[in-house]
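Asks: I'll drop the sequence and a predicted model, then ask my questions.
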Amino acid sequence: MTEKAAADIYLDNNATGAVARECLEAMLACLRPGIGNPSSRHAAGLRAKSFLQEARGEIAALVGARPQEIVFTSSGTEANHTAILGVLARYPHRRHIVTSTVEHPSTLMLLRHLEETGIRISRVPVDTEGRLDPEAVRAALAPDTALVTLMWANNETGVLFPIAAIAETIRASGVPFHVDAVQAAGRVAIDVTQVPVDMLSLSGHKLHGPPGAGALFVRKGFRIAPLLWGHQERRMRGGTENLPAIVGFGSACALAREDLEVQARRVRGLRDDLERGIIACFPAARIHGAGAPRLPNTSNVGFGTLDGEQIMDALDRHGVAVSLGAACAAGGREPSHVLTAMGLERRAALGAIRFSFGRYNTGACVERVLTLLPGILGEVAARAA
């Protein structure tokens, strides 16, 4: 077996980002002796609680929330499940949920399970650019709709849904609105004082924090039933909080808030340079979602009938890490549900590669990829001939 090169160029930041040095230092500070359980009332516990509350404040500030509106979870997946199941438990007489056809698997798979239990699911389609029409969301509402659950930014294409417009469109219905902002937070500006969503899911490891910490914004006055019972997190999420991961999450949010616009401009430039270079060397390439508003860091490129897995593996052998799509589904050979929902045929969807930039990528990363790609694409095409 040939040993693969170390991934010295990492362009899979939508799957997870390298933990920032600032986050590691913050985490180490709360791992020292003398830090207890945040629920304990002795001095060691109070020190832990102070770390916890400081992180809560930083996470809240990133999205314009109040600290008391942030509920810690173990991941973005748990935050999504807490929102969806928490609303259904709170309103058991409501048996209908509205979503889209391109949600993250953590949402889609839960909704598929709920459908088997008798919950009706309306999946609003997107157009060929991945855009979602707010009026189509409103039209999908029913008298017994329990929840509208949508993503802010697509994890595969980076396409941004018009969340503010959707929130205003459905506001009069009184239907609760949950948004999966795991990919959007820290990459585009979010202010829940301006966008009337009831719940918002977040995750630390998408913005250079550690894995193992997520959060759910729950607007003051909005109540859901807990997924895990216990006295922690205002009885909305039981279990001792993962203090080091949460502290790292808070540090990552502070870092993102500090230079969000600067980083957005910088990675957008890298993404655009990459896309121009790919089109120049392979004119048949298609940038999926290019006609829609997108995250500044994400590019989903279709290479026609060439096999995406072969392209990804070849880049990996040269030390470049990219993705076929959602990391949770990367082990399978089924085409991306996002791309097929956008109208791509199976073979075209299997030829797609996701490049996602982060804080530590530079122009040299783009140059290296553009140097490697012509040879790789030629080899893949020759094998297919």
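Replies: The structure has been received and is ready for your questions. Numbers count the residues shown, from 1 in each chain.
Asks: From here on, just use CA atoms for contacts and neighbour counts.
Replies: Fine.
Asks: so residue 150, which of the three states?
Replies: Following DSSP: H, G, I helix; E, B strand; the rest coil, we place residue 150 in the strand state.
Asks: surely it meets residue 182?
Replies: No: counting by CA atoms under 8 Å, residue 182 is not a contact partner of residue 150; they are 11.3 Å apart.
Asks: So for these two, which residue has more residues nearby?
Replies: The residue with more neighbours, out of residue 150 and residue 182, is residue 182; 30 against 27, by other CA atoms under 10 Å.
Asks: is it true that the more buried one touches residue 202?
Replies: Yes: counting by CA under 8 Å, residue 202 is a contact partner of residue 182 at 4.5 Å.
Asks: any common contacting residues for the two?
Replies: residue 76 (CA atoms under 8 Å, 6 or more residues apart in numbering).
Asks: quick one: residue 359 from residue 197, how far?
Replies: 28 Å (CA to CA, to the nearest Å).
Asks: who's more crowded, these two?
Replies: residue 197 (23 against 17).
Asks: Would you agree that one is in contact with residue 165?
Replies: No: Residue 197 lies out of contact with residue 165 (CA under 8 Å); the separation is 10.9 Å.
Asks: The structure to be compared is supplied as follows:
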Amino acid sequence: MSDVYLDHAATTPMTRVALDAYVQAAQLHGNAASVHRAGQKAREFLEEGRAAFAESIGAHPLTILANSGGTEGDNHVLLGAAKGRVGGHVVTSSIEHSAVLAAARELAASGFDVTFLQPDRHGHVSPDALRDALRPDTFLVSVHHANNEIGTVQDVARLAEVAHEGGALFHTDAVQSLGVLSVNVAEWNADFATFSAHKWGGPKGVGFLYVRRGLELPPLMIGGGQEKGLRAGTHNVAGVYAAGLAALDASRARPETFERMRALHARLEAHLRAAPNVTFNHPVDGSPKVLSVTASGADGEALLMNLDLMGVYASLGSACSSGTTLPSHVLKALGLGDADAKATVRFSFGRDSTLDDVDRAAEAYRQALEFSAL
């Protein structure tokens, strides 16, 4: 019997569309920056991938910067927007991905003022709270679209409106959104948005940064003229091509994927409600991709290990925080104590997750709890 993989918020397997595209483009031997025919053939594949991704988020290809993923994109926006400034104010939330939080703390250590907005108990960031936090010197607001640990979906269009009313630019980390939720950067009125291909079935180590036309960012990596001088280095043609085609495929399948995930989410939650001392952290209006469950009194690491031994793969929280003994900063912000935060498991679904996966995961969780209680 095959294992059950329910950790798609960490990474999801490459789709057949992505694999086929990657193999096709990987056989090209030209450098996309070269002017000869081999180089221009590689450039065609690169730009086709960029255009496909742009279509998937409602953007123009000229607004898309290819990079290595969400972490690079988040760093590029926060650190880049501050470059050349002497002081100023940035607003973000306390439940952002660590790529945003670490960059924000770096800014704070460099003399910038940073406000970390506190969400409500369901993880929502209030537009009114954002408005109250804005100052005349606020130059950037960064709030994610969908939370990677609890699935809360922010009203980024409203948050962007408030930021713009205050004279600030708006950035959103939308890494967990594409292929599950509706993504349209124009409708969001976002100035910057970050994406990572391995969340929608593309290859790892590839991502995209949307930069609204008319805006400029300083380069994060220098040494060449690639990506309009904003990111030096030889293009990953196969990665960009595969990521772009996979993004367009995922966006077209999104309505069906959303309904499938919603059914799986409801079924797993119904199963888990029968377990003792269990509470849920995801909001009812959140992304159906993520289910967060806390078993008070359980040893979370032992619980996860027992699930693993039974062939069920989930996580304690963000994959980027693996290896740390600290409780999740997201769950702490929701009001959970250290013990409950450490007793929380995140299940996350993919396009190919099945009802059988859910049923087997629920039974494994019930058994794992019996062995994991303190």
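Replies: Great, that's in hand. The shown structure was predicted, so the numbers you read here are calculated from the model rather than taken from an experiment.
Asks: Superposing both, give me the TM-score.
Replies: TM-score of the superposed chains, computed with TM-score structural alignment, normalised by the length of the second structure, equals 0.97; 373 aligned residues with a CA RMSD of 1.4 Å.
Asks: any idea how far the corresponding residue of the second structure for residue 180 of the first structure is from residue 323 of the second structure?
Replies: In the second structure, residue 180 of the first structure lines up with residue 173, judged by TM-score structural alignment. For residue 173 of the second structure, the distance to residue 323 of the second structure (CA to CA) stands at 23 Å.
Asks: Have a look at the two and say which one is more surrounded.
Replies: residue 173 (26 against 7).
Asks: Next one: the spatially most central residue of the second structure relative to residue 15 of the second structure, how far apart?
Replies: When CA atoms, centre = their mean is applied to the second structure, the residue found nearest the centroid is residue 175 (2.5 Å). Noted for residue 175 of the second structure: a distance of 17 Å to residue 15 of the second structure, by CA to CA.
Asks: if we can go back for a sec, setting aside sequence neighbours, what's the nearest residue to the residue nearest to the centre of the second structure?
Replies: residue 195 (4.4 Å; CA to CA, 6 or more residues apart in numbering).
Asks: Which residues does stretch 150-167 of the second structure contact?
Replies: Under CA under 8 Å, 6+ apart, the answer for stretch 150-167 of the second structure is 122-125, 127, 130-131, 134-136, 138-141, 143-147, 169-170, 172, 187-190, 281-283, 285-292, 346.
Asks: Out of those, which end up buried?
Replies: Among these, those scoring as buried are 122-125, 127, 130, 134, 138-141, 143-147, 169-170, 172, 188-190, 281-283, 286-292, 346 (criterion: 16 or more other CA atoms under 10 Å).
Asks: circling back: hmm, the residue nearest to residue 175 of the second structure is touching residue 72, no?
Replies: No: using CA under 8 Å, residue 195 of the second structure makes no contact with residue 72, being 9.8 Å away.
Asks: Which residue comes closest to the residue opposite residue 313 of the second structure in the first structure once aligned once chain neighbours are left out?
Replies: By TM-score structural alignment, residue 313 of the second structure lines up with residue 321 in the first structure. Sequence neighbours aside, residue 10 is the residue nearest to residue 321 of the first structure in space, at 4.9 Å (criterion: CA to CA, 6+ apart).
Asks: so the one you found makes contact with residue 320?
Replies: Yes: the pair residue 10 of the first structure and residue 320 passes the contact test of CA under 8 Å, sitting 6.0 Å apart.
Asks: give me the number of residues near residue 348 of the first structure?
Replies: 20.
Asks: hang on, it in a helix?
Replies: Yes: assessed by three-state DSSP, residue 348 of the first structure belongs to a helix.
Asks: What lines up with it in the second structure?
Replies: Using TM-score structural alignment, residue 348 of the first structure pairs with residue 340 in the second structure.
Asks: re earlier: which one of residue 195 and residue 72 of the second structure has more residues nearby?
Replies: Comparing residue 195 of the second structure with residue 72 by neighbour count (other CA under 10 Å), the higher total belongs to residue 195, at 28 against 21.
Asks: Show me what that one lines up with in the first structure.
Replies: Residue 195 of the second structure maps onto residue 202 in the first structure, by TM-score structural alignment.
Asks: try residue 295 of the second structure
Replies: In the first structure, the residue matched to residue 295 of the second structure (TM-score structural alignment) is residue 303.
Asks: quick one, what contacts the residue lying closest to that match once chain neighbours are set aside?
Replies: Distance criterion CA to CA, 6+ apart; nearest residue to residue 303 of the first structure, sequence neighbours excluded, is residue 285 at 4.8 Å. Contacts for residue 285 of the first structure (CA under 8 Å, 6+ apart) come out as 278-279, 301-304.
Asks: now, which of these lie within strands?
Replies: 301-302 (DSSP state E).
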